[in-house]
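> Below is the structure, and that's it, no one-letter string:
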């Protein structure tokens, strides 16, 4: 993975971990296509090793409201 700055990746991972679940409760519920798109994006981040499986599962539960 040439051209990727590990420092920036680590900063991004830390940002994602710190902000999972911080979305305001007052925001409107996302429509199904948005949720499925978001799930795909987070799964790709997990598969690329950017977020952990635990982070993905937590975000998935949040997006699905469970």
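Received it, and whenever you're ready, just let me know what you need. Fair warning: this is a prediction, and the values are worked out from it, not measured in the lab. Numbering: from 1, shown residues only.
> can we go C-alpha only for contacts and neighbour counts from here?
Noted.
> correct me, but residue 46 touches residue 52?
Yes. Judged on CA atoms under 8 Å, residue 46 makes contact with residue 52 at a distance of 5.7 Å.
> any idea which residue sits dead centre in this structure?
For the chain, the residue nearest the mean C-alpha position is residue 42 (4.3 Å; CA atoms, centre = their mean).
> May I ask which helix or strand encompasses the nearest residue to that one once chain neighbours are set aside?
If you skip the residues right next to it in sequence, residue 42 has residue 56 as its closest partner in space, 6.2 Å away by CA to CA, 6 or more residues apart in numbering. Assigned by DSSP states H and E, residue 56 belongs to helix 53-64.
> Take this one as well and set it beside the first:
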């Protein structure tokens, strides 16, 4: 593993999309978004919605 001490990370990979780290408000918003996507994934895993419906909703939430 490379030494990353002193490295500033200003982006993260969020569900296959690179998003810049933001302020506290953005982090809270990102966490809400992640939780909502997880909720839809659980619905898909339980067969309540289809995998296609989940993927469509995920794209909508991520703005893709």
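Nice, thanks for sending it over. Just so it is clear, the structure is predicted and the values come from calculations on it, not from any experiment.
> Once they're superposed, tell me the TM-score.
For this chain pair, the superposition-based TM-score is 0.55 by TM-score structural alignment, normalised by the length of the second structure; 37 aligned residues with a CA RMSD of 1.4 Å.
> sorry, back to before: which SSE is the equivalent of the residue nearest to the centre of the first structure over in the second structure in?
With TM-score structural alignment as the matching criterion, the partner of residue 42 of the first structure in the second structure is residue 40. Of the helices and strands defined by DSSP H and E, residue 40 of the second structure is found in helix 24-45.
> If you count neighbours, what's buried in that helix?
By neighbour count on 16 or more other CA atoms under 10 Å, the buried set for helix 24-45 of the second structure is 30, 34, 37, 40-41, 43-44.
> for stretch 45-64 of the second structure, same thing?
For stretch 45-64 of the second structure, the neighbour count (16+ other CA under 10 Å) marks 54, 57-58, 62 as buried.
> For that stretch, give me every contacting residue.
The contact list for stretch 45-64 of the second structure, computed with CA atoms under 8 Å, 6 or more residues apart in numbering, reads 33, 37, 40-41, 43-44.
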